[in-house]
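[1] Here is the input, now give the coordinates:
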Amino acid sequence: MDGHTVADRVAKLTGQEVGRATPKGGSHAWTVFRVELADGTPLFVKALPDGPEGDGFTGLFQSEAHGLDWLGQPTASLVPDVVAVDSHTLVLSWVDERPATPRAAEVLGRRLAETHTAGADSFGARNDGFIGPLPLENTPATEWPRFYAERRLAPYLRRAADRGVLTPADTRTVEKVIDSVEDLAGPPEPPARIHGDLWGGNVLWRDNDAVLIDPAAHGGHRETDLAMLALFGIPHLDRLRDSYNEVAPLAEGWRQRVALHQLHPLLVHVCLFGAAYRTTTMDAARAALRG
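    From the prediction side, this is the model:
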């Protein structure tokens, strides 16, 4: 994917003259660019290649754009603006990143709580989505434990087992979590408006707050976002969590449920990256069963 092609796409989508498009790396099948309009306005662009490689991700960028819009309804400053989107190109407002600060973490914690408590119509969503490049089933459900077991754990367990990354014994351990999820889930909670893929790399820090990108947004359990922030580490997590609790206190026993909520993203990583995540995934499954 070259800059000229992306510049042409952005010009057609926005109806504005484009100055230049500079590649900034890539992930999975797409490449990211900083695009400057002729008036100097910077934009962030994700672009899929033309042809079969890009066509295999039909709906991914539209799903991402919808998720950003939905997450931004309670608190617009939590996400970048969606400038334009089609099946192969996503254009967002540019975010000038800064080092994370305790103040920014506190603001993010409050805004995340406000977004979660804005709620959702059900667990799941009207349409299926993606988590990274993988499909994400969002068939709505009224109860979170079975939704999590059937839509989040079981599909990726099957995929990981089919790849041969998890052993039969590993599979049985995760199946025990699936079978016991009602007992492990804690007090019932209403559907929260969650990001769904909230690891530290999807948090862009600014001077006094942060912006969230790359969502797998759906109605889910609010502990899921917080557990994922803890999974791969994020600066000032304690400050973020404390300010979250000031707005929307977490239910008793949330610490014992962190591993349960981390099991889904870890299974996704096993599916994407293989055996490097097997040990961490199985540690999480055993910790979830201990509760």
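
[2] hey, let's count contacts and neighbours off CA atoms from now on
    Noted.

[3] Tell me where the stretch 51-200 of the chain has strands.
    Along the stretch 51-200 of the chain, counting by DSSP state E, counting those that start in this stretch, strands occupy 82-86, 89-93, 129-131, 134-136, 192-194.

[4] wait, isn't Trp144 in contact with Gly219?
    No. The criterion here is CA atoms under 8 Å, and Trp144 misses it with Gly219 at 9.3 Å.

[5] Could you check whichever strand or helix holds Ala21 and say which residues are buried?
    Ala21 is part of strand 18-27 when elements are defined by DSSP states H and E. Going by neighbour count (16 or more other CA atoms under 10 Å), the buried part of strand 18-27 is 18, 20-23.

[6] want to put them side by side, so please do this one too:
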Amino acid sequence: MTRVAIIANPASSKDIRRVVSHASSVSNNEKTSIVRRVLQGLAATPVHEVWYLPDHAGIVRNAAERQQLPFRLLPFEGQWHDHADDTTLAARLAEQHGVGCLITLGGDGTARAAVKGSRSIPILALSTGTNNAFPQTIEPTLAGLAAGSMACFASEAVTRHALLEIYRNQELLDLALVDVASVADSLGGRAVWEISKVQQVVTTRLTPGTVGLSAIGGHSGIAPADAQAVHVLLGAGRTINVPIAPGLITPVALAESTYLTAGESVELRSGAIALDGEREWMARAGEQWQVKVLADGVATVDIAAALAAFTQQQAR
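    The predicted structure is shown next:
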């Protein structure tokens, strides 16, 4: 039996970066429309079950109304609080249910929460958040086709990405998909956008093409072929212009940048530790904090390969 899961975050695209930049917001009505098209794409594949995370806005439930769907649409059972932990738990349940592909709607934070729950399920992250370095922008109908194809007959249509493991006193504590930053204070909202407070950034994004703290790494130089991440220290040095948020280009002074290969680690300074753009932890004096690069840590759907497999299957 083939299964796909959908996690739609009703809170994505609503943090402070929407206020201080020129980003638009993705309403829950629009997310419902996106999921409706995803469901239609899935309906064209032989998926048997589609599981989903219930939320207060009823995004998936509303998307399924007045549609004749050939699969069973099933909510994950549990106590849900519209918190990031819900996404992590739902991804863990998806793994237990034998789900073959996980679709998320949100930004980097939503995708990170899902990967914390399961590293084994290939993820297809649709971009509806503020910072979207990890999620993809694709017509949702095609996303549904690709996810269904992945679950049914294209299990090899996978791309592997590095992730960052965070250690405190040699104990694995957390992970990040895109970037880890140390911030000089812990005041303000969770989202980090004031460059003057950022001390260092470690990111898996090595080329220009993203928005957010990860863009600092992408604009810092040309990465060698074996690099999996880059560590950037901010301070006195050359200045580069970086898209820190949608419509917000900020001068950033680089003191030093070092490329990292698989298995290498760097020390983090004390202060707030931001993971994929949001403050998550406090590194206090006397503690040892490290970021380690894990190659091939995340499996994502190779959409082109999954769609090609769908086409080949129809030709048989």
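
[7] Any idea what the TM-score is?
    TM-score of the superposed chains, computed with TM-score structural alignment, normalised by the length of the first structure, equals 0.28; 153 aligned residues with a CA RMSD of 6.7 Å.

[8] rewinding a little: give the other helices and strands that the strand holding Ala21 of the first structure contacts.
    For strand 18-27 of the first structure, the elements it packs on are helix 3-14, strand 30-37, judged by 3 or more CA pairs under 8 Å, 6 or more residues apart in numbering; DSSP states H and E.

[9] Report the angle between the last one and helix 3-14.
    What separates the directions of strand 30-37 of the first structure and helix 3-14 is an angle of 70 degrees, with axes from the mean of the first three to the mean of the last three CA atoms, to 10 degrees.

[10] For strand 30-37 of the first structure, enumerate the helices and strands it packs against.
    strand 18-27, strand 42-47.

[11] could you dump those to a markdown table with distance to Thr171 of the first structure?
    Below are those laid out as a markdown table (distance: least, CA to CA, whole Å):
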| stretch | distance to Thr171 of the first structure |
| --- | --- |
| strand 18-27 | 29 |
| strand 42-47 | 35 |
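
[12] Out of those strands, which gets nearest to Arg159 of the first structure?
    Arg159 of the first structure lies closest, by CA to CA, to one member of those: strand 18-27, at 20.7 Å.

[13] Provide the contact partners of the closest one at residue level.
    By CA atoms under 8 Å, 6 or more residues apart in numbering, the residues outside strand 18-27 of the first structure that reach it are 2-4, 6-8, 10-11, 31-38, 40.

[14] Which of those are buried, as a PyMOL select command?
    Selecting only the buried entries of the contacts of strand 18-27 of the first structure in PyMOL, with 16+ other CA under 10 Å as the criterion:
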select buried, resi 6+7+10+31+32+33+34+35+36+37
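
[15] Of all the helices and strands packed on strand 30-37 of the first structure, which one is nearest Thr224 of the first structure?
    Checking those against Thr224 of the first structure by CA to CA gives strand 18-27 as the closest, at 23.4 Å.

[16] tell me the angle of that closest one relative to strand 42-47?
    Going by the same axes, to 10 degrees, strand 18-27 of the first structure makes 50 degrees with strand 42-47.

[17] picking up where we left off before, possible to save the helices and strands packed on strand 18-27 of the first structure as a markdown table with distance to Arg159 of the first structure?
    Shown next, in a markdown table, are these (distance: least, CA to CA, whole Å):
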| stretch | distance to Arg159 of the first structure |
| --- | --- |
| helix 3-14 | 34 |
| strand 30-37 | 22 |
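
[18] thinking Gln62 of the first structure is in contact with Val85, fair?
    Yes. Judged on CA under 8 Å, Gln62 of the first structure makes contact with Val85 at a distance of 6.5 Å.

[19] which of these two has more neighbours?
    Set Gln62 of the first structure next to Val85 and count neighbours by other CA atoms under 10 Å: Val85 wins out with 21 against 18.

[20] So the nearest residue to that one once chain neighbours are set aside versus Met228 of the first structure, what's the distance?
    Among residues not flanking Val85 of the first structure along the chain, Val91 sits closest, at 6.0 Å (CA to CA, 6 or more residues apart in numbering). Val91 of the first structure sits at a distance of 26 Å from Met228 of the first structure (criterion: CA to CA, to the nearest Å).

[21] returning to that earlier point: quick check: which of the strands of the stretch 51-200 of the first structure is nearest to Val181 of the first structure?
    So among these, strand 192-194 is nearest, using CA to CA, at 18.3 Å.
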